[in-house]
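S.K.: Sharing a model that was predicted from the sequence below.
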Amino acid sequence: MRATRRNRPATAVLAAAAASALLLAGCSSSGSPAPSDTGTPGASASASGAAAKAAPLQPLPEQTPAALAPYYAQKLDWKSCDGEFECAQFKVPLDYDRPAGGDITLAAVRKRASGGAQRLGSLLLNPGGPGGSAVDYLEAVAHGYDPKVRAAYDLVGLDPRGVGRSAPVSCLSGERMDAYTAVDITPDDQAETDALIAADKEFAEACKTKSGDVLGHVSTVEAARDMDVLRALVGDDKLHYLGKSYGTYLGATYAGLFPGRVGRMVLDGAMDPSLDARAGNRTQAGGFETAWAAFAKDCAKREDCPLGRTEKEIGDRLTALFQQIDAKPLPTGSGRKLTEAQATTGVIQAMYAEFLWPQLRTALTDAVAGDGTTLLALSDEYYERGEDGSYPNLMAANMAVNCLDLPAPFTGPEEARAAEADFAAASPHFGRDMAWMALSCTYWPDRPTGLPHTVRAVGAAPIVVVGTTRDPATPYAWAQSLAGQLETGRLLTYDGDGHTAYGRRNTCVDGAVNRYLLGGEAPAEGTRCAK
């Protein structure tokens, strides 16, 4: 998996989840989580400890600075696009500290509310990433939202700066991305270590060459400030917002900067802003391990499970399969070879949603038989590789944002290798990969602008934080931590599998969120929903 703290469920996964009745309903209230809810052992303690040490994000002045007034005074020219949608563009400063130094153009799309007089305003959506296109996401899943929500809100997708159609950062060509995703990220010797470092440096240098000054101005803080400009341009006094995965980090950042402008805000699949990059990667590795354990438990009951009949046997055989592929990459129908890195990414992709588990069983069956085609297809889905070999700017933006938001966890390969045991303790199957994956930002050309912090958002309206107990990419402990940091945070727990919970046809989760969005009624403390 070639990324750093990648938390975005692929748009295709989200769209399929929104269109399929995957989950049964159940809802209850309880005061405290069960011991298994934390996923990674000690995760809750680590999160609470980090939150205690991190400084709070400070709000911006309530009065809009005069230098930014022209941006807030723009007029949006919505034009019909992509069938039933409307598209618009607007300007924001490249650098909010120097508004006169130039600007960039951002792209937004909306699906108008169908309820006429019932309209409550705009609901800004973000699918996560960083790097996920909110424009593409909205156009893919708009009809999956509850009809009453669609009647009450204009659904709006804004590609954050550096992403999709908003001054996108650019790095490697499709051919070089193929090579980059195949590089061994569990180096066994100096030659493999050197190859990994060379790949990371090539990626970083290409980004700087192709993206220029934009590369240094795609932080989450800047993207949150862009959202406030759009809030004003659509005519809303308060920002109504629903963010998934990294979108929760973006939404929480907005709440911290503009607490008085928070409307109805839902943060689903929450990130914990108090964690540094190393702790974030390590605990995320534990989240994928928790998801793998759930898959293995399910697989053991299936006749078509190719790795064994007990959870331990399945896990041991996965490790052996990775080792075999590391020694000898598998052929595929495309002519490309499946490497260990891509095999690991393919397994991780299937952890995002239960409906991918049958495909993973097939992929593992094929891989055991010596064919890497299906596992490579899962890896390509993760990176959103096109059939023509092209890639969106997803991974470029992912790296650019993450490397600005937090200091790199390691200063060099020696530190990454020394951290292997710690990461492997959190995740025997994926920890080593994620330790080396965290090396990517070490060679980034722009210095980080952010630090770990808490978000208090003092004075904000109630903010609903949704956490899934066996979420692979955003461990449940992160949702607990963020909800605890926010002065008005309200935690809604989904006891289930997969990444994020709202919009996956669980009537308990969807009902609680919809009641909040439509009537402002936040879920009661301790509300839990079951499969």
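M.R.: Everything's here; your move.
S.K.: For the rest of this, base every contact and every neighbour count on C-alpha atoms.
M.R.: Noted.
S.K.: where exactly do the strands run in the stretch 151-300 of the chain?
M.R.: 153-158, 239-244, 262-268 (DSSP state E, counting those that start in this stretch).
S.K.: Likewise for the chain?
M.R.: 27-29, 55-56, 79-81, 85-93, 103-111, 121-126, 153-158, 239-244, 262-268, 453-454, 463-470, 489-497, 527-530 (DSSP state E).
S.K.: Which among the ones you listed is found nearest to residue 278?
M.R.: strand 453-454 (14.4 Å; Cα to Cα).
S.K.: Second structure follows, compare the two:
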Amino acid sequence: MSALAAAVAAALLLTGCVSWFMPTRPSATSTPTGEDVPAELAPYYHQVLRWTGCGTGLQCAAATAPLDWADPAGDTIELALIRQPATGGKARGSLLVDPGGPGGSGVDFIRDSIDFATSETLQREFHVVGFDPRGVGASTPVQCTADDAELDDFIYGIVAGERGSDAWITAAEERNRQFGLGCLEHTGPLLEHVDTISAARDLDLLRAVLGDEKLSYIGYSYGTYLGARYAELYPDRAGRLVLDGAVDPSTTEFDVSLTQARGFEGALTAYLEDCLEREECPFGGTVEAARTRIAELLRQLDARPLAGRDGRRLGASTMFSAIILPLYNRGNWVYLDELFQETFDGGSDTAFFLADVYNDREAGGTYSSNGTESFIAINCLDYPSDGDRDTMRAQAAQLAEEAPVFGPWMAYGGAQCPQWPFASTVERGPISAPGSPDILVIGTTNDPATPYVWAQALASQLERGHLVTHRGEGHTAYGDSECVTEIADAYLVDGVVPAADPMC
């Protein structure tokens, strides 16, 4: 998943919420811009938010949006917001933050990790606002199962049969079809309207009700796609947008799988090179020998899953999630040592712990978010998908060839979204956002989840895109790289754009 990329990986390291002394008391209500809009949109754009305390120094509110932007007179949904008022007292305006996913909660991100999301400089200058996009978290949510046990079965269950066989594909398709029907049953009409273009329209609504003439925004990972879509739809209302860990809007579903598989493969190699220099490393010999051993472990788990303490079985797909989570952040590589050593010895505790963090599953078997459900729902509307079996098998072969460790477990995506209740109507293609102001696009050279080539692509597509390169490991760079953070802050606060890529 990604990823709620930056936030999910940081979950193992950060606890984040900080109390602040507030020199002035901010208004308990918002002052919308009052801009001219069509009459049917005025009730939304002119609504007044009412902020209530929801934690030390934090305030929460809810905005109302049309369920279907093509029918604003129809049903409505709620969008959840949280803000930390500017610590400097007088704010330049609001800075909206999206942590990625799709399916990541901006409310949780700001509540739990505001110091990871934004610097002290930005917190001093702006009201920092997190929001849950439509379908996500505390906003009107996507829900797909009657209880957590049913969701457990979908996430951790193992499809019987030989992967890629007709019987296995049929079983996977039926499993996904039933899950989609459950989403429709429990979510209702919203399920058809959680696409990113609708979320970008919500973002403009939030800008207006917060009282900002222009949008100030940081989007991480998937949040970069949301930000790019916003700039495409509203170039005259885009202010200063920072897109970190960029997604290439022109990529197809298979392009995403292939490029991410290569990215995770590269991150695994970097981990192994580091590991083999340490005495406590669970591997010996060469990097290639270690990669082969991991690939064999995944094949063994696919055929013979390990039993977990709570009755779940550790199969290859769950082990895949457990491996890639620490690869998002170099600081978490130490978890891989324990994971591999324990699993080689026949244990599954660490694997389930890491997979549970990835899936927002609590120790008692409950889920703290609807991240998995909203991730699938949003992606199935954003990406056209090909369920042809010959095509899927050809793609699986290419994945296995180019990414031998991870590729096989990222194949057969076409068994999912073609079974979804609603087909994607999005045409994937470049986003240039003509007429928008300068936009910063940040890419990390060895980012496994949103590979650097995507940042290069997005920066080149945008009419006024500026690439900021972070030479390093991990997913996203703001807050991790002092160089990147200083450049992004100078841009957001003062509009300073680097004359050339600084190659941080």
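M.R.: Looks like it arrived, so ask away. Keep in mind that this is a model prediction, so the values were computed, not measured.
S.K.: can you list the strands of the stretch 151-300 of structure 1 in a markdown table and add mean neighbour count and distance to residue 128 of structure 1?
M.R.: As requested, the strands of the stretch 151-300 of structure 1 are exported to a markdown table (neighbours: other Cα atoms under 10 Å; distance: least, Cα to Cα, whole Å):
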| stretch | mean neighbour count | distance to residue 128 of structure 1 |
| --- | --- | --- |
| strand 153-158 | 26 | 12 |
| strand 239-244 | 25 | 5 |
| strand 262-268 | 27 | 10 |
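S.K.: Just put the ones you listed in CSV and tack on distance to residue 348 of structure 1.
M.R.: Compiled in CSV, the strands of the stretch 151-300 of structure 1 are given as follows (distance: least, Cα to Cα, whole Å):
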stretch, distance to residue 348 of structure 1
strand 153-158, 27
strand 239-244, 18
strand 262-268, 20
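S.K.: and of these, who's closest to residue 389 of structure 1?
M.R.: The nearest among the strands of the stretch 151-300 of structure 1, by Cα to Cα, is strand 153-158 at 26.2 Å.
S.K.: ok now the closest one, how far from the chain's centre?
M.R.: Taking Cα atoms, centre = their mean, to the nearest Å, one finds the center of strand 153-158 of structure 1 at 19 Å from the center of the full chain.
S.K.: Check stretch 424-441 of structure 1 too.
M.R.: 17 Å.
S.K.: just stretch 228-245 of structure 2 next, same as before
M.R.: The answer for stretch 228-245 of structure 2 is 17 Å, by Cα atoms, centre = their mean.
S.K.: Which part of structure 1 matches it?
M.R.: Counting by TM-score structural alignment, stretch 228-245 of structure 2 lines up with residues 252-269 of structure 1.
S.K.: what about the matching stretch, start to end distance?
M.R.: Chord length of stretch 252-269 of structure 1, first to last residue, is 12 Å (Cα to Cα, to the nearest Å).
S.K.: One more: stretch 94-114 of structure 1?
M.R.: 35 Å.
S.K.: Trace it over to structure 2 and give me the residue numbers.
M.R.: Mapping stretch 94-114 of structure 1 onto structure 2 (TM-score structural alignment) gives residues 67-87.
S.K.: got it, and stretch 206-217 of structure 1?
M.R.: Under TM-score structural alignment, the match for stretch 206-217 of structure 1 is residues 182-193.
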